[in-house]
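*Asks:* I need the structure of the sequence given here:
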Amino acid sequence: MNFLAPLAALPAPLPTPKSGFIVNPALNPAVGTGEGIPILQLFLTNFITLALGAAGVITFFMLLAGGIQYITAGGDKERTQNASKRITHALIGLVIVFSIFAIIYIAETLFGISIREFTIPIIN
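*Replies:* Predicted coordinates for the structure are as follows:
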């Protein structure tokens, strides 16, 4: 019976739902079923959060690219000016992204509303 010992290390099969629906265990249950208004609300909430986060990351990498471009300019006046413009534009973008974050959080705190979470009213 020792030859069956490696089989004990195999993962157990996933239970199948009794309702007849196919379930993907890799999906987060917070995502929902994809039906109606709740999934649209969740999509818009996640889209705003993702867009602001991506804008911050892109701005950081543009700042990094401008710094590398400035370092590798080698004293060339035109390349140095281009790098300085890129750094300036990246910093302006970073200020804009952080300002948007700040405005959203200040508005949520002052007015008691949740801008990042949508509630779409249902018409009866």
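
*Asks:* CA atoms for contacts and neighbours, from now on please.
*Replies:* OK.

*Asks:* quick one: the residue positioned nearest the centre of the chain from Phe61, how far?
*Replies:* The structure's the chain has its C-alpha centroid closest to Leu50; by Cα atoms, centre = their mean the separation is 2.9 Å. For Leu50, the distance to Phe61 equals 16 Å [Cα to Cα, to the nearest Å].

*Asks:* Then Ile71?
*Replies:* 15 Å.

*Asks:* Over to Ile48?
*Replies:* Taken as Cα to Cα, the span from Ile48 to Phe61 is 20 Å.

*Asks:* With Ala8 instead?
*Replies:* Here Ala8 is placed at a distance of 48 Å from Phe61 (Cα to Cα).

*Asks:* can you check Tyr70 too?
*Replies:* According to Cα to Cα, Tyr70 stands 14 Å off from Phe61.

*Asks:* Second input sequence below; structure requested for side-by-side comparison:
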Amino acid sequence: MANLTDIDTQVQPFFAIRSLDTFLPNLIQIVLVIGALAALLFLFWGGVSYITSGGDKEATKAAREKITNAVIGLAILAIVWVLWRLIVYFLGLSPGFRGPFRIQIPTP
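*Replies:* The predicted model follows:
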């Protein structure tokens, strides 16, 4: 049986901010994913409400509004994502994207 001697027993924080250039993109990505999941859930809820409205005019109208709002939310999220990718590209904030000029964010 092999002995393990190099085990790191120090507890690492789950959400540690090591530098701003990694924190901000990760935060925006998390917010976009949560927003997209919420919009898709709202879209699903509107669809189920529409199906179960049973011909009631008010219930159908409310379900259509839910679906419309969910689609608008997804469109806004898509626009924000495109704008974020353009900002990252043109400012060169991500190592995977090289823009016309580069801003170096100092790290401790």
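
*Asks:* quick revisit: quick one, which of Tyr70 and Phe61 of the first structure is more surrounded?
*Replies:* For the pair Tyr70 of the first structure and Phe61, the greater number of neighbours falls to Tyr70 (21 against 13), based on other Cα atoms under 10 Å.

*Asks:* Help me confirm that Phe60 of the first structure comes into contact with Leu94.
*Replies:* Yes - under the criterion of Cα atoms under 8 Å, Phe60 of the first structure makes contact with Leu94 at 7.3 Å.

*Asks:* who's more crowded, those two?
*Replies:* When neighbours are counted by other Cα under 10 Å, Leu94 comes out ahead of the other of Phe60 of the first structure and Leu94, with 20 against 17.

*Asks:* List the contacts of that one.
*Replies:* For Leu94 of the first structure, the contact set (Cα atoms under 8 Å, 6 or more residues apart in numbering) comprises 56, 59-60.

*Asks:* okay, now the residue nearest to Gln104 of the second structure when sequence neighbours are not counted: neighbour count?
*Replies:* With Cα to Cα, 6 or more residues apart in numbering as the criterion, Gln104 of the second structure has its nearest non-adjacent residue at 7.8 Å, and that residue is Leu93. By other Cα under 10 Å, the residues close to Leu93 of the second structure number 21.

*Asks:* repeat for Leu37 of the second structure
*Replies:* Number of residues near Leu37 of the second structure (other Cα under 10 Å) recorded here: 13.

*Asks:* do Ile51 of the second structure as well
*Replies:* Applying other Cα under 10 Å, we find 13 residues neighbouring Ile51 of the second structure.

*Asks:* Need the counterpart of it in the first structure.
*Replies:* Ile51 of the second structure maps onto Ile71 in the first structure, with residues paired by TM-score structural alignment.

*Asks:* Just the buried residues of the longest helix along the second structure, please?
*Replies:* Scanning the second structure for the helix with the most residues, using DSSP state H, yields helix 57-91. Neighbour-count burial for helix 57-91 of the second structure flags 59-60, 63-64, 66-67, 69-71, 73-74, 77, 85, 88-89, 91 (criterion: 16 or more other Cα atoms under 10 Å).

*Asks:* For it, what is the distance to the chain centroid?
*Replies:* The chain centre lies 12 Å from the centre of helix 57-91 of the second structure; the measure is Cα atoms, centre = their mean, to the nearest Å.

*Asks:* what do you get for stretch 62-75 of the first structure?
*Replies:* 27 Å.
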